[in-house]
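Trainee: Predicted model, plus sequence, below.
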Amino acid sequence: MVPVPDFAAHRQRLLDTLDEDEAVLVFGGPTTLRNGDADYRYRPDSDVYWLSGWEGPDVALFLRPGDEPFVVFCQPKNREREIWTGIRPGPEGAKENYAADIAFSMEELDRELPRLLQGVSCLHYTFARFPNYDQQLMAAIHSATRAARRNGLDIPETFKAPSRHFHELRLRKGPDEAEVLRRAAEISAAGHLEAMKRAAPGVNEYEVEAAMTNVFRQMGTTGCGYVPIVAGGANATILHYVTNRDPLKDGDLLLIDAGAEHCYYTGDITRTFPVNGTFSDIQRRTYEWVLKAQLAAIDTARPGRTINEVHDAAVRIITEGMLDLGLLEGDIEELIADGSFKKYYMHGTSHWLGLDVHDPGMMGRKGKSRELEPGLVLTVEPGLYVPADDEEAPEPLRGMGIRIEDDILVSVGDPEVLTAAVPKTVEELEAFCS
């Protein structure tokens, strides 16, 4: 059975955190113009989807705790528009298929929202995301204020960004989400394996990307969770290289950073391997330092440890590697303390993963790093990048970029590596890619 999120459970988790005079208002935005009169393919707002499973544009969700109804505003049924852009659920579909207790057309928002806001003293809402909706909300509050003077009910006087606890709920994955992410990881892994098979000298980066993303789609995903990075040779020293059109060269490494979305939850895998199937001596030596750093960081991703400790574990070994490879000189403690390692390892080791590739949720608060707990999903992705024009680096290392990334579910025991199906030791990669 294909795993799917439990949206009703998500809503209840949110409602359980609210006081009776609080409410949450979440909008899903309109389609976005790509160029000319062509739109981008719509991807649902992650907050809207987490709460409801709603996949279409122009929607609003209103939730209050207790016996208050779950209210959905959505595009109305419109036969003429549906001929062009697809079937809309409409208000009736919102009730039948998305568990709305009450549903209205978005055209009724101005009339109904002031009534819904009465008795709400604190509204959880993200400003400046959709300015048109901000204006409608302010107009609704103005209308609700007039009504409140007559009936003595509260109106919103306090606004809170959802990030303080709504996004903390999204950060802590329930069993349903863990299963969905396992499936996203499984599909992502299958795509990476196909990419490894396709890569060879003379093949273009975009051909490797096509082989991989074709697997993603064939396995029923909604696409990629982000634009794939397929970077041969020195292109791998550009952290977010997405041009993906150069030919692969014999003797180069190929870095692929890509993940498939399942139910809009994304995988996020990076592998670096030799285009011709065999590491050179210096490539092997450099790669094994990055792998050693990644394995140490993964082993640190346990309950009670912090997200900073995961990073620190990777940094220490990567810095040892830089000393061994001749990229840095000096005392390792000083090189770590003064940040010298950032010349060749300039990004963090981890980010949260879920509906967004960089899922929301704080890494820490008030200068204190977040302590890991079961149910958190993070990436572990150390790397080492030597620009081709870095004359201070040993010449054999110039133009080499290596990153290794896996998706980790923090568990009661050992960390669960969701993406372990993709080979990553030198021996495994050479056996698979040869």
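Mentor: Looks like it arrived, so ask away. Owing to the predicted nature of the structure, the values given are computational and were not obtained by experimental measurement.
Trainee: going forward, measure contacts and count neighbours with C-alpha atoms only.
Mentor: Fine.
Trainee: Please tell me how far residue 148 sits from residue 289.
Mentor: Distance check for residue 148 against residue 289: by Cα to Cα, to the nearest Å, it reads 65 Å.
Trainee: typo on my end, it should be residue 29
Mentor: Distance, residue 29 to residue 289, by Cα to Cα: 44 Å.
Trainee: Mind checking which of those two has more residues around it?
Mentor: When neighbours are counted by other Cα atoms under 10 Å, residue 29 and residue 289 differ, and residue 289 comes out ahead with 23 against 20.
Trainee: a strand runs through residue 257, doesn't it?
Mentor: Yes: counting by DSSP: H, G, I helix; E, B strand; the rest coil, residue 257 is part of a strand.
Trainee: Figure out the helix or strand that the closest residue to it other than its chain neighbours lives in.
Mentor: Counting by Cα to Cα, 6 or more residues apart in numbering, residue 257 lies nearest to residue 270, which is 4.2 Å off, once chain neighbours are set aside. For residue 270, the host element (DSSP states H and E) is strand 269-274.
Trainee: Which helix or strand lies directly C-terminal to that strand?
Mentor: Strand 269-274 is succeeded, C-terminally, by helix 281-300 (DSSP H and E).
Trainee: Remind me what that next one packs against, helices and strands.
Mentor: helix 307-325, strand 377-380, strand 400-403, helix 426-433 (3 or more Cα pairs under 8 Å, 6 or more residues apart in numbering; DSSP states H and E).
Trainee: Need the contact partners of that helix.
Mentor: 309-318, 321, 325, 380-384, 396-397, 402-405, 408, 414-415, 424-426 (Cα atoms under 8 Å, 6 or more residues apart in numbering).
Trainee: Quick check: buried residues in it?
Mentor: The neighbour-count check on helix 281-300 (16 or more other Cα atoms under 10 Å) flags 283-284, 286-298, 300 as buried.
Trainee: Next, the angle from it to helix 307-325.
Mentor: 160 degrees (axes from the mean of the first three to the mean of the last three Cα atoms, to 10 degrees).
Trainee: Next, the angle strand 269-274 makes with helix 281-300.
Mentor: Using the same axes, to 10 degrees: helix 281-300 against strand 269-274 is 160 degrees.
Trainee: what's the angle from helix 281-300 to helix 426-433?
Mentor: Using the same axes, to 10 degrees: helix 281-300 against helix 426-433 is 110 degrees.
Trainee: okay, now the one to match up with it:
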Amino acid sequence: MSKANIDVEKILQGKYPAKAHAKRVVEYIRSKIPDATGVLYLEGRSDKLLEDSDEPVPFRQRRAFMYLTGVDVADCFFIYDLATEHSTLFIPPIDPDSVIWSGLPLSPEEALSKYDVDAVLPSTELNPTLARLGAAPNATVFAIADRVSDAVTFLEFTNKDFTVLGEAIDETRVIKDEYEIALIKKANEISGVAHKAVLERVKKAKNEYELEGIFVGTSIAQGAKKQAYPSIVASGRAAATLHYVHNNKDLAGKDLLLLDAGAEWSCYASDITRTFPISGKFTEESRAIYEIVLQMQTETIAALKEGVSWDEVHLLAHRIAIDGLLSLGVLKGDRKEILEARTSTAFLPHGLGHYLGLDTHDTGGHPNYSDPDPIFRYLRVRANLPAGSVITVEPGIYFCEFIIRPYLKDPKHSKFIDEKVLDKYWDVGGVRIEDNLLITKDGSINLTDAIKDPDEIEKIISSS
């Protein structure tokens, strides 16, 4: 693993590489349909009001549309002509009534200057343009099912394909280009500052929601007005709940705080988890679990490179977890037999990580949630990792009674768990450490710089 030496600000001075993305998508389509001709058609998300209010629904651009345009604006449409490689963005025309309330919208001139497209037209020209392009011999319109407005017509096209475009975008999104990597790195940099701000103030905080406010506020102060996902701010035993949502419990009397939070930058996500002692000092038990999880992350990251099997990296994390829990006496018996019995899934029930990009759980991972093997069932990536992909590495060990108690009643597993020793660890709750890794030919580059060294964590919290 190497550090991220990426000149983020210089790279992001350019345009989002929408045309390059379109070409990659067309290449994928032609790998499935060699003689493909016609157009790609995509719609952005529309502005909508809440059904019982005149307040708008929070806007989130459709990721497929963002990938082919770089446009994070509502009520837009996009056409890409496969034959000429010509891209056209359609934007809303000026509505005088709307201008009174919301100001002038994006002009065609501004859009052409800002985005990587060949032409910009008002959306009133959309159907006439489709009619003209559809008149070409054997033309096909490639669109995504259930993402075509009722007012849009494809009558003139000989063929209509609502399957391959979505698949093509999902698959090509896996490998990021330089610009996308810079966006993810920017989101990580902002999130790293926000994570440190929480460390500096956790000792004096009273409630989980104070810490959520610190993280979100610090992100916004750096220009990141959106979070990549709702923050998980879980104290004490609540840290054993993987997607804890309450964020409203008092911190008094609790050991650890698990903070899973990441800002978004121009629709690209970061996804970072840190776990730390609220008091500024790990207990003997929580420090022991933290050290095991840190070792799990360090060794699995060291195993990353182009072509590595993610299944095998995930298994490595379980092997290290088993060895660590055996050393503490929580587990007992033969390490190989424990792994074969899948007893370690009581303590690490989720997958080691997932692709990251326009979505926090990004596309192209091909999970198999019906896998009969519980160790792989929730693994979100089932592939050899390609260079250029970005993946999270987020090992954890959790002491969730809802999960573990059934294992204690099952002879297959109970023989490997020492319940007396286990009882000392319930208050640890859970420990997870998560970074974002760019896969390279020979290894990986860590895009995350949030603090995770346990001694440094204690120092920052204790001195605040």
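Mentor: Happy to help now that I have it. A quick note: this is a predicted structure, and the numbers were derived from the prediction, not measured.
Trainee: all strands for the stretch 1-150 of structure 1, in order.
Mentor: Under the criterion DSSP state E, counting those that start in this stretch, the stretch 1-150 of structure 1 carries strands at the ranges 22-28, 33-35, 38-39, 59-63, 71-74, 102-105, 122-124.
Trainee: Could you identify which of those is most buried?
Mentor: strand 71-74 (a mean of 26; mean count of other Cα atoms under 10 Å).
Trainee: what separates it from the chain centre, distance-wise?
Mentor: Strand 71-74 of structure 1 has its C-alpha centroid displaced from the chain centroid by 26 Å (Cα atoms, centre = their mean, to the nearest Å).
Trainee: so how much does that strand differ from structure 2 once superposed?
Mentor: Superposing on structure 2 and averaging over aligned pairs (mean Cα distance after the TM-score superposition for structure 1), strand 71-74 of structure 1 comes out at 2.4 Å.
Trainee: tell me the centre residue of structure 2?
Mentor: residue 360 (1.5 Å; Cα atoms, centre = their mean).
Trainee: Can you find the partner of that one in structure 1?
Mentor: Matched by TM-score structural alignment, residue 360 of structure 2 corresponds to residue 357 in structure 1.
Trainee: I'd say residue 314 of structure 2 and residue 350 touch.
Mentor: No: applying Cα atoms under 8 Å, one finds residue 314 of structure 2 not in contact with residue 350, separated by 9.9 Å.
Trainee: What helix or strand is the match of residue 360 of structure 2 located in?
Mentor: Following DSSP H and E, there is no helix or strand that holds residue 357 of structure 1.
Trainee: Thought residue 266 was touching it, still the case?
Mentor: Yes: Residue 357 of structure 1 is within contact range of residue 266, at 6.2 Å (criterion: Cα under 8 Å).
Trainee: Can you work out which residues contact both of these two?
Mentor: residue 225.
Trainee: quick revisit: over which residues of structure 2 does the strand holding residue 270 of structure 1 lie when aligned?
Mentor: The aligned range for strand 269-274 of structure 1 is 272-277, by TM-score structural alignment.
Trainee: repeat for stretch 231-245 of structure 1
Mentor: Counting by TM-score structural alignment, stretch 231-245 of structure 1 corresponds to 234-248 in structure 2.
Trainee: quick one: contacts of the matching stretch?
Mentor: 207-209, 212, 230-233, 249, 251, 254-259, 398-400, 426-431.
Trainee: What lines up with residue 414 of structure 1 in structure 2?
Mentor: So residue 414 of structure 1 corresponds to residue 443, using TM-score structural alignment.
Trainee: so who does that match touch?
Mentor: 1-2, 302-306.
Trainee: Among those, name the buried ones.
Mentor: 1, 303-306.
Trainee: Output the strands of the stretch 1-150 of structure 1 in JSON lines; the columns should cover distance to residue 48 of structure 1.
Mentor: Formatted as JSON lines, the strands of the stretch 1-150 of structure 1 follow (distance: least, Cα to Cα, whole Å):
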{"stretch": "strand 22-28", "distance to residue 48 of structure 1": "6"}
{"stretch": "strand 33-35", "distance to residue 48 of structure 1": "21"}
{"stretch": "strand 38-39", "distance to residue 48 of structure 1": "20"}
{"stretch": "strand 59-63", "distance to residue 48 of structure 1": "7"}
{"stretch": "strand 71-74", "distance to residue 48 of structure 1": "10"}
{"stretch": "strand 102-105", "distance to residue 48 of structure 1": "15"}
{"stretch": "strand 122-124", "distance to residue 48 of structure 1": "14"}
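Trainee: among those strands, which is nearest residue 368 of structure 1?
Mentor: strand 122-124 (25.2 Å; Cα to Cα).
Trainee: The closest one against structure 2, how far on average?
Mentor: Strand 122-124 of structure 1, aligned to structure 2 and superposed, deviates on average by 4.0 Å (mean Cα distance after the TM-score superposition for structure 1).
Trainee: Point out the other helices and strands that that strand packs with.
Mentor: Counting contacts by 3+ Cα pairs under 8 Å, 6+ apart, strand 122-124 of structure 1 is packed against strand 22-28, strand 158-160.
Trainee: To residue 94 of structure 1, which of those lies closest?
Mentor: strand 22-28 (14.2 Å).
Trainee: Distance from the closest one to the middle of the chain?
Mentor: In this view, strand 22-28 of structure 1 has its centroid 21 Å away from the chain centroid, taken as Cα atoms, centre = their mean.
Trainee: compared with structure 2, how much does that strand deviate?
Mentor: Counting by mean Cα distance after the TM-score superposition for structure 1, strand 22-28 of structure 1 comes out at 2.2 Å.
Trainee: got the angle between that strand and strand 59-63?
Mentor: 170 degrees.
Trainee: What helices and strands are in contact with strand 22-28 of structure 1?
Mentor: helix 46-52, strand 59-63, strand 122-124.
Trainee: In structure 2, which residues correspond to the second one?
Mentor: Put plainly, it is strand 59-63 of structure 1. So strand 59-63 of structure 1 sits over residues 76-80 in structure 2, by TM-score structural alignment.
Trainee: Measure how buried the counterpart of residue 106 of structure 2 in structure 1 is and give me the count.
Mentor: Taking TM-score structural alignment, the alignment pairs residue 106 of structure 2 with residue 89 from structure 1. The number of residues packed near residue 89 of structure 1 is 18, by other Cα under 10 Å.
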